[in-house]
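Colleague: Sharing a model that was predicted from the sequence below.
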Amino acid sequence: MRDEAVDLDTLTAVVPPADAGRADTCSCGTRRTLLRHYLVTPCAGRALAKLKAAHPDEYDRYLTELRAEAITAAEAAWTRHCAGDHS
């Protein structure tokens, strides 16, 4: 079963309000932000995978354009580097 496509232009983030009464660090030393980071970080990759599945032609077009731009930038940077620009 496939998940339904989500319109990312209208998606609103769900961020719980700050609660002064909640602990930010466990007695073991683990911080709430670290746990949240581990769970939230993969969301961008999963969203991209869903977007790619929902709009493969558009994704491929963007990927081709971005790769071409990156290759052009890399060649220009390499030329400058070989000319002595090591910054």
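Modeller: Now that the structure is in, tell me what you want to look at. Numbers count the residues shown, from 1 in each chain.

Colleague: contacts, neighbours, all on C-alpha from now
Modeller: Noted.

Colleague: and the longest helix for the protein?
Modeller: Assignment by DSSP state H gives helix 56-82 as the longest helix of the chain.

Colleague: this is the other structure I want to compare:
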Amino acid sequence: MTASHNDPGHEIIDLDRDDATVEADSPRARCSCGVRRTVLRHNAVSPCAGRAMARLKEAHPEEYGRYLRDAKAEALAEFETTWRRHLAGDHSQR
């Protein structure tokens, strides 16, 4: 099958197959209008984790709350360690 946005001779390939590979500079990775396939795919997929988390939170609020408390405690402990190192002169980004 051949068709495209502005190029009727451009071959359409299903890039969502596991065996489909596209080089970053391939014409198949960018529409003739300039939009990159990876950008559109990222925009479609990136909200999925947040949506799933919202549904999990609604279905299991106690479990979600426990995980959230644990994650925050770990993050704050790591932050305090990083901040102490920073005040001591270690300005590396870790």
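Modeller: Alright, I've got the coordinates. Remember, it's a predicted structure, so these values are computed and weren't measured experimentally.

Colleague: coming back round to it: and the longest helix of structure 1 against structure 2, how far off on average?
Modeller: Superposing on structure 2 and averaging over aligned pairs (mean C-alpha distance after the TM-score superposition for structure 1), helix 56-82 of structure 1 comes out at 0.9 Å.

Colleague: what's the matching range in structure 2 for that helix?
Modeller: Using TM-score structural alignment, helix 56-82 of structure 1 corresponds to residues 61-87 of structure 2.

Colleague: now that we're looking at residue 51 of structure 1, how far away is residue 68 of structure 1 from it?
Modeller: Separation of residue 51 of structure 1 from residue 68 of structure 1 (C-alpha to C-alpha, to the nearest Å): 21 Å.

Colleague: Ok, residue 58 of structure 1 next?
Modeller: 16 Å.
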